[in-house]
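Enquirer: predicted structure and sequence below. I'll ask about it afterward.
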Amino acid sequence: MPLPLSSQDLLVAIYYGTPIACFVYFGLAFSFTVCTLQTQDSGMNRQRGRRGLMITLILALAATYFYLLACTAIFTAQSLALYDTESPAWYPYYPTWFLGLVAEITLFVLSDTWKYPSSMFELVCIIIQSLRAGAFVALPMICLGLRGNISRPYDNADAERQALLSKRLASNTASSDENGYGSIETEDSDTADNTSEAGSEDSWIAREQQSKDAIAKRLKENGNWFTYLNGFMIFLPYVWPYQSKRLQIRALLVGGCLLASNALHVLVPRQMGKMVDSVDAYIKHQPGSSDSVPNVWLPVLGYALLIFVSGGACLGWLRRWLWLPVEQYSYDAISTASHAHLMNLSSDFHDSKTSSDLTQAISGGRSVPNLLETVCFEVVPMFIDLAVAFAFLSTIFGPLMGLILVVEAVIYFYVTTKLIAFRAGKRREYIAIYRKEWNVAQQSLDGWSTASLFNQIKHEEDRYSLAVKEHMASQVSYEMSTQALGAVQGAIMTLGLIGALFLGVWQVSRQGRSIGNLTTLLAYWAQLQSPLQFFSTILRTISYSLMDAERLLELFQTKPTVIDRPNAAPLNLTHGEVEFTNVSFAYDKRKPTLKEVSFSIPAGKTVALVGETGGGKTTILKMIDRFYDVKSGSIKIDDQDIRDVTLQSLRAKIGVVPQDPMLFNDSIMSNLRYARLDATDEEVFEACKAAAVHDKIMSFPDGYSAKVGDRGVKLSGGEKQRVAIARAILKKPELILLDEATSAVDTETEVQIQDGLKVLCRNRTTFIVAHRLSTVMRADRILVVMNGEIVENGSHDELLHKDGKYASLWSKQISVKPNDSRSRSKSPKRDGDLINDLSMTQQTTTLSKWRRK
């Protein structure tokens, strides 16, 4: 009994529209769950038995739709998504099952077959439809049962046996945020184990794992990919040229080139098909026929022109010419901004980072423009090409051809992603073993003398040989995994091509399609292989760029702790009086470094800080220079709190000679002039003469033009210290901070340097940190710093008479027992004799002479 036309149209619409609607909805909904991290819920569903039943049921549904490729694709995708998702969100699944149930019931009711089955085939179809309807009903019921039976942790065990704190909470409690500076934040146990394992194998792998952990942590904090990626908007001013209309126009023209390139990907195969059809028509043209002779040369020229335009000599060159200034702007802006941000961070940041980390952070910033370029020039065009291919091939060969392409692309992306994840483990192992071989070779060569001394040359040879063999074995495994990836990708592309060719050849042979259409299909398919095959490279590029961008984002989100206060004024230094009032400070809150330190130094006086190592002497100097801010109390210079003045004006008034001077890998003259860039050569020479280093520099083959090497490695310790003293003299500061300024020089050189320091420190407030007490015995005041506290305060003679900690330190340095010192200190005459005896040494004589002058 024929159905009315309206009912027939409804059946066709349901038959073809339902799978398309399900496919589109599930793709969008599942993508949304992935982007919002709903598949990583903490309440993870591990009831594999019921999920396995659901997957089996869904695959059975897909098998019953063998004659309808769209339904097969959607339910196969659902089974794969359910298999790969540990904690699935169910709203992408429910509507598809409901639509499937409604569609089956509607088709069943509108069709009269179920009333009068005329053959065994129709009876089988009725049974299959009934089974489908039952499956669509059973799936949500199983799902609801699966969700309802999730057991809570305290239901599975006795509450008395449960830990009071979870494992993660306990670990975080052990490392609370109150640790402050130097504290270590504890990650999840799995992450920590993985990082530790990676670190034991190779530092590069450890850094890579830490970057991945940082991305995962930030993703979890943000809750979804949208918010996570929105955090990178901080880089937008450095990537997009807001201030240059010219560069903006260039960027827009690049977008036009990309769209033109996508259009050419369609026009070139289409023109090739027209060319083949024109040649075919010319061959079939009968001489003497009334029909005009087909023009074969115009399509050929059009095809050649399109090939030229789409190639690198035209459109590719134009796109690169337009984009290069925009790329250089991004490189310039983000590199200078990251470097400037690093230079303005405080000492607490730089003290906790290595140079390689900082360099890696700056170089990682350059990956942000690369990430943008990858997404805009490779990822977006790839998906545009796929969408255009779906529409174009569907128009020429029907919707079945477009569906073949979509199914192939989905399978290709899924399989490639899984194989890349598998290959990542092989790659990790290969890199670790390769770097192990390199490390073994380097250690053996660097330790040749040790190996020779202990007669272990053969052992080193065997050790390196074993490392090489491990490298070769790992390389074979890694290369085979790479080849397996290529082979599987090629097999998927081949199967898709076979399906497309079968459909194309059938339409050409049975439905009268032209040979040109088949040629267009072949040419277009060849163009689609490149973006699909490039998918694995794009994934790796985006992954590494995202890691580097994550490092830079963390850097940009780090704020300096020592900054100018609002309305901070320049330092008005008139005399140079320095006052500490109840100053407390700690690098780590668990261990105070300075405790309620108070003292006052009159203008122009010299104060020495002495005591055991680690007592806090150098920290006091850093506090004066505001490398760190006090936690409590205040530091004033001429009654001005140094936190209320600008950093630039404060440090412009202070000259520092550090214990370990750092020199740039440049000439000696450049390093000296760094203290005052406008200093003349004569001023530099005078400063070096005062520091007793001028004659030494002139003895070098290149004199003041000699390179000092990285961090001054080509100079001795004493030479570096004298260069640092010359820099301080050249700066002509009002306050002087000397941190073991003469610790690396001999006694004769120290005599010469003291004369230079006399010139430097005259009428200037001076702080001297020293362990050699004979160099500071003539200071106006000596502060004995022990465990962050000032335990003694006074002049050299006063402290000796106190017979305290300073006297003990003094007696140890001059090899006099404390008991002898005490017995002598009882008599003023004996104490004077002690001073006279000490004055016999060359150091004490020189310093006494300097102080008398």
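Expert: Happy to help now that I have it.
Enquirer: alpha carbons only for contacts and neighbour counts from here, please
Expert: Noted.
Enquirer: for residue 222, what are its contacts?
Expert: For residue 222, the contact set (CA atoms under 8 Å, 6 or more residues apart in numbering) comprises residue 228.
Enquirer: that one and residue 215, how far apart?
Expert: According to CA to CA, to the nearest Å, residue 222 stands 10 Å off from residue 215.
Enquirer: how about residue 343?
Expert: Counting by CA to CA - residue 343 and residue 215 are separated by 25 Å.
Enquirer: comparing those two, which shows the higher neighbour count?
Expert: Neighbour count, other CA atoms under 10 Å: between residue 343 and residue 215, residue 215 has more, with 18 against 12.
Enquirer: you'd agree that one is in a helix?
Expert: Yes. Using DSSP: H, G, I helix; E, B strand; the rest coil, the assignment for residue 215 is a helix.
Enquirer: okay, one more to line up with it:
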Amino acid sequence: MSWLPARTALHAASLLTARRCPHAAGTLAASTPVRQLRTCRQPVSPRLLAAQSRRNLWTSSSSQSRSLVELSAKEKAAIERRETRRRDWAIIKKLTLNLWPKNEWSIRARVLVGLGLLFAGKILNVQVPFVFRSVIDALNVDISADTTVWLLAGGLILAYGATRVGATLCSELLNAVFAKVGQRAVRKVARETFDHLMHLDLQFHLSRQTGGLTRAIDRGTKGITFIIGSIVFRIFPTVVEVGMVCGILTYNFGFQYAMVTALTMIAYTWFTVKTTAWRTQFRQAANKADNKSATIAVDALINYEAVKNFGNEKHEIQRYDDALAKYEDSSLKIASSLAFLNSGQNIIFSTALTAMMFLAAQGIVNGTMTVGDLVMVNQLVFQLSLPLNFLGTVYRELRQSLLDMDTLFKLQGEQNTMKNHPEAQPLRLNGGTIRFENVEFAYNPHRQILKSVSFEIPAGKKVAIVGPSGCGKSTVVKLLGRFYDPRGGRILIDGQDIARVEIESLRSALGVVPQDTPLFHTDIINNIRYGRLDASDEELFEAARKAHIHEAVMKLPDGYKTAVGERGLMISGGEKQRLAIARVLLKNPPILLFDEATSALDPHTEQELMNNVNGILQERHCTSVFIAHRLRTVIDADVIIVLKEGVVVEQGTHEALLAAHGVYYDLWRAQQDENYA
């Protein structure tokens, strides 16, 4: 019993004593458990007391556990609801700040003018039934043969028309005034998101599928437009109008009319919100299927050549159709549930109109209301049906827009793991000596890529890194550009740890020619100029000549204005690589990194290009690193570093490595045998 809390044991003893001594039950509440045991006529065995205490404790614990499980489920649902509300309000708050931007007085002025137009429009809109009532009452008299419309209600009819026109003009002017406010907010959020995505690390972009990402951004920016439009043109005006109508009905005819109106609004809104919340699951499923189909389509179109080469058109079409089938199923559920929503809304509103008509008719019978009053009440309430009819659609799309914007803002909340060190300084180059010191790296914990790698690349020298596939050659380039940070060791350039160097200054000092050349969907001249945006045409042409691409470009019908197609699919692999080399030569960085940059070239073009590149390296005294698979392209390197299974196994000149009869020698012999075969 030592593990039982004293309080629990005493409580158990009290219960047992009360059960054994019914006449003492009244005394138990007023006295301590110890006293109760002493005054009880039938003594309790300590063993029985302990057993009973354990049973009570077990029963209590089991019951408590079940309660905790049930409570946890309820709490979880409540927490999710609170979290959703908190997230929604955070989104609306953030969006509101964009509607009232700092130091943009023209936007703020438009917001104020828009609010004035909104209230003016609603006041005029509510006045329409009043004028209409006056017209009816003016005509509800005995009319003689010489009576004219102008005499009875001419001015009122003109006022009716003017009021309706005024309300419409205010509404349209509000649209025009707020257009710039909404578009500026969309532009600001879209720019912030794109800016954030451009500064995220490589790991984020490699882990995301482009189709789903672009669709999420597109839907998020559209959601901004819808939320602004819903709040400004639907929700807020409707709330203002309902408040005005309830006040008018109470003042003119009594609280019964306002009560019917208010209860109708509450019932209508409750039904709409609950039903729409139920329908949201179908919309989410449709979105998921839509994202999937978009991703499949983009993936297949980007890899069009691979699809064709392997004859997998039917496979891709089937995958796309499967995603579309899921979207179709969700869309059918959306349509069916919409019919239920619309029917319920109409029943609620029609019931309210019927009740209002009975009240007004009773007022006419009692002589407290006129026929014009009945028409006015009907029209006041009926006018509310127009914005309320859209409440379901607005709420549904508002929920969807909030979900889309939540996805968008989550993208903005993605953390960049590659950040400048708090004490980062610009890179100060003094030749460009690169040093790896015991560098460890792995893309995932289960496979080590680099294992305590150490080597030095002297300033102004040409150094090659070779080795079997998967040994970590290309990883060296990514680490140098700080697309990843090593898990151990450090990398230095001219004695400066690149982890403590400003990333922008580091990358501006590097010129990288990757094996898979990235080209933009524009013309050749702009693809080359991307290396240095302020370069002149002559500088650009000179870089193209050195990259052995100028003559090939000039033979094209449109020359440098020729579009290369998305991802450069309209030109050959060799031409893409030469364009990439021209781009880097135009940048003219002090350190050049070539990651199998000539793998797509024929031997003759490759040799001519390498002669040009070597001449440029000697002329500019650049530090250069060549990641090479074909060893004959780097036999003139000052130092060749050989990697195998993430470890530096050899380094030296071509001749020295051949003489060592090691890994490099085996690679060289294997490639020579392939050439002679």
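Expert: Happy to help now that I have it. What you see is a predicted model; the values in this text were computed from it and never measured.
Enquirer: tm score of chain vs chain?
Expert: In this superposition the chains share a TM-score of 0.78, using TM-score structural alignment, normalised by the length of structure 2; 600 aligned residues with a CA RMSD of 4.2 Å.
Enquirer: okay, how far is it across stretch 638-645 of structure 1, tip to tip?
Expert: Stretch 638-645 of structure 1: ends 12 Å apart by CA to CA.
Enquirer: can you check stretch 135-152 of structure 2 too?
Expert: Using CA to CA, first and last residues of stretch 135-152 of structure 2 are 8 Å apart.
Enquirer: off-centre distance for that stretch?
Expert: Put simply, stretch 135-152 of structure 2 sits 64 Å off its chain's centre (CA atoms, centre = their mean, to the nearest Å).
Enquirer: and what of stretch 588-606 of structure 1?
Expert: On CA atoms, centre = their mean, the centre of stretch 588-606 of structure 1 falls 39 Å from that of its chain.
Enquirer: and the contacts of that stretch?
Expert: By CA under 8 Å, 6+ apart, stretch 588-606 of structure 1 touches 178-183, 575-587, 607, 615-616, 619, 633, 762-768, 779-781, 787-790.
Enquirer: keep only those of the residues you listed that are in strands.
Expert: Among those, the members falling in strands (DSSP state E) are 578-585, 607, 633, 765-768, 781, 789-790.
Enquirer: out of those residues, which are buried?
Expert: Using 16 or more other CA atoms under 10 Å as the burial test, these include 578-580, 582-585, 607, 633, 765-768, 781, 789-790 as buried.
Enquirer: return the member of those residues nearest to residue 311 of structure 1.
Expert: Among those, residue 585 lies closest to residue 311 of structure 1 (CA to CA), at 65.7 Å.
Enquirer: quick one: contacts for the aligned residue in structure 2 for the closest one?
Expert: With TM-score structural alignment defining the correspondence, residue 585 of structure 1 maps onto residue 441 in structure 2. Residues in contact with residue 441 of structure 2, defined by CA under 8 Å, 6+ apart, are 448, 449, 450, 451, 485, 486, 487, 488.
Enquirer: closest to residue 244 of structure 2 among those?
Expert: Closest to residue 244 of structure 2, out of all of the contacts of residue 441 of structure 2 and judged by CA to CA, is residue 485, at 62.7 Å.
Enquirer: which position in structure 1 pairs with residue 666 of structure 2?
Expert: So, by TM-score structural alignment, residue 666 of structure 2 is matched to residue 808.
Enquirer: apologies, that question was intended for residue 238 of structure 2.
Expert: That one, residue 238 of structure 2, aligns with residue 382 by TM-score structural alignment.
Enquirer: and that match, how far from residue 532 of structure 1?
Expert: Taking CA to CA, one finds residue 382 of structure 1 at 8 Å from residue 532 of structure 1.
Enquirer: pull up the overlap in contacts between those two.
Expert: Common neighbours of residue 382 of structure 1 and residue 532 (CA under 8 Å, 6+ apart) do not exist.
Enquirer: how many other residues sit next to the match of residue 666 of structure 2?
Expert: Using other CA under 10 Å: residue 808 of structure 1 sits among 17 other residues.
Enquirer: for it, give its distance to residue 95 of structure 1.
Expert: From residue 808 of structure 1 over to residue 95 of structure 1 the distance is 86 Å, taken as CA to CA.
Enquirer: what does residue 759 of structure 1 align to in structure 2?
Expert: In structure 2, residue 759 of structure 1 lands on residue 615 (TM-score structural alignment).
Enquirer: which of the three states applies to that match?
Expert: Per three-state DSSP, residue 615 of structure 2 ends up helix.
Enquirer: and it, how far is that from residue 161 of structure 2?
Expert: For residue 615 of structure 2, the distance to residue 161 of structure 2 - CA to CA - is 84 Å.
Enquirer: which residues in structure 1 does stretch 554-570 of structure 2 align to?
Expert: Taking TM-score structural alignment, stretch 554-570 of structure 2 hits residues 698-714 over in structure 1.
Enquirer: what distance separates the start and the end of the matching stretch?
Expert: Stretch 698-714 of structure 1: ends 15 Å apart by CA to CA.
Enquirer: stretch 142-156 of structure 2 too?
Expert: 18 Å.
Enquirer: show me what the host helix or strand of residue 123 of structure 1 is packed against.
Expert: Per DSSP states H and E, residue 123 of structure 1 falls inside helix 120-148. Packing partners of helix 120-148 of structure 1 (3 or more CA pairs under 8 Å, 6 or more residues apart in numbering; DSSP states H and E): helix 48-64, helix 94-110.
Enquirer: what segments of structure 2 are strands?
Expert: Under DSSP E, structure 2 gives strands at 434-441, 450-457, 462-466, 488-493, 496-497, 510-513, 591-595, 623-627, 639-644, 647-652.
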